[in-house]
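> sequence-free structure coming up:
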């Protein structure tokens, strides 16, 4: 990995934007339970799509409905395989001045959210997430494109992260 030197006296190493998973930080993974949540979401959508296609096939009898069933099953199998890898690609790292959030397999994304730019932090947990004892931390900034989220956190970790980010954001904003 190539790193660019930071300005003198900053005490920070800058990260090369072309290498989205920098080795200079300690990445914290999301909970593996997020895999099960995503598999349940996938199963719900597959059941709905398959029920509609099979009903159409039984009522109309056209071969395209059968082909649709096959394609949905093929897509479901592929997506189930990819979900595990996609969840393991999620991670976050807390640094002195900012929070790094990474995710993505084919298109890797690294979001760097400076604490001073955060406007507020949400912790959400839908019914499915709550049933697996998970929550999502959503960071909001003035620029909508720079919002970041960290899904698949245990509620205690989500609360800790929310409180820490809120405190650091308030401290950094006072210095502006």
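Looks like it arrived, so ask away. Quantities reported herein were computed from a predicted structural model and do not represent experimental measurements.

> alpha carbons only for contacts and neighbour counts from here, please
Fine.

> Now do the SS call for residue 149.
strand (DSSP: H, G, I helix; E, B strand; the rest coil).

> Now for it, how many residues are close by?
18 (other C-alpha atoms under 10 Å).

> here comes the other one, which I'd like you to weigh against the first:
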């Protein structure tokens, strides 16, 4: 499918290792839901579970597989493009989102790293501007890339403060 936003430049994609981070979250979530819905049925049926009682666990397995597949597809859609006046961030498969963050409006550029991201050597870069709903996150960036981009963005935003 062709890009509908006509922007020249080389988009930088996040690491595909981020798909594994998302997959682990999906597996854990659906395992808890599946087991949490099946175990009470096991106790309610005195240990002899009829076939229908396994449906919640089977549904959780199907949703886990779909979630893992979509994690890899979603990861391919996340990217960013450094332009002369702003940083353009994109994400989304079905509902695409393109956000342009002007360098002069950036107030905070933050790097976060959860335990699973740490296992894969990834970090998330978060930009905050003066607007209330303007927290933009670029997840799945390798450590050195995230730090270099943060340093570049801080330097550029300091030189272009827009009346703040």
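Cool, the structure landed. Computed from a predicted structure; not experimentally measured.

> Run a quick check on residue 172 of the first structure versus residue 119, I expect a contact.
No - Residue 172 of the first structure is not in contact with residue 119 according to C-alpha atoms under 8 Å; the separation is 11.4 Å.

> For the first structure, which segments count as helices?
33-60, 63-89, 127-131, 155-174 (DSSP state H).

> Residue 15 of the first structure is nearest to which of the ones you listed?
helix 63-89 (18.4 Å; C-alpha to C-alpha).

> what angle do that closest one and helix 33-60 make?
Here helix 63-89 of the first structure points in a direction 180 degrees away from that of helix 33-60 (axes from the mean of the first three to the mean of the last three C-alpha atoms, to 10 degrees).

> Now helix 63-89 of the first structure: buried residues?
65-66, 68-69, 72, 76, 80, 83-84, 87-89 (16 or more other C-alpha atoms under 10 Å).

> now stretch 15-25 of the second structure
Going by neighbour count (16+ other C-alpha under 10 Å), the buried part of stretch 15-25 of the second structure is 15-25.

> could you give me the residues in the first structure that that stretch aligns onto?
Aligned by TM-score structural alignment, stretch 15-25 of the second structure falls on residues 31-41 of the first structure.

> Which residues does stretch 6-18 of the second structure contact?
For stretch 6-18 of the second structure, contacts defined as C-alpha atoms under 8 Å, 6 or more residues apart in numbering pick out 72, 75-81, 117, 120, 122, 138-142.

> What sits closest to the spatially most central residue of the second structure if chain neighbours are left out?
In the second structure, the residue lying closest to the centroid (C-alpha atoms, centre = their mean) is residue 139, at 5.0 Å. Nearest non-adjacent residue to residue 139 of the second structure, counting by C-alpha to C-alpha, 6 or more residues apart in numbering: residue 124, 4.1 Å away.

> and the one you found, what pairs with it in the first structure?
Under TM-score structural alignment, residue 124 of the second structure pairs with residue 136 in the first structure.

> what's around that match, how many residues?
Neighbourhood size, residue 136 of the first structure [other C-alpha under 10 Å]: 21.

> If we only consider the buried residues of helix 63-89 of the first structure, which is nearest to residue 101 of the first structure?
Among the buried residues of helix 63-89 of the first structure, and counting by C-alpha to C-alpha, the member closest to residue 101 of the first structure is residue 89, at 10.2 Å.

> Identify the residue spatially nearest to the closest one, adjacent ones excluded.
In this structure, residue 89 of the first structure finds its nearest non-sequential neighbour in residue 103, 5.1 Å apart by C-alpha to C-alpha, 6+ apart.

> The one you found corresponds to which position in the second structure?
By TM-score structural alignment, residue 103 of the first structure lines up with residue 91.

> again with residue 52 of the first structure
In the second structure, residue 52 of the first structure lands on residue 36 (TM-score structural alignment).

> For that match, give its distance to residue 43 of the second structure.
Taking C-alpha to C-alpha, to the nearest Å as the measure, residue 36 of the second structure falls 12 Å from residue 43 of the second structure.

> what do you get for residue 5 of the second structure?
55 Å.

> Good, wrapping up.
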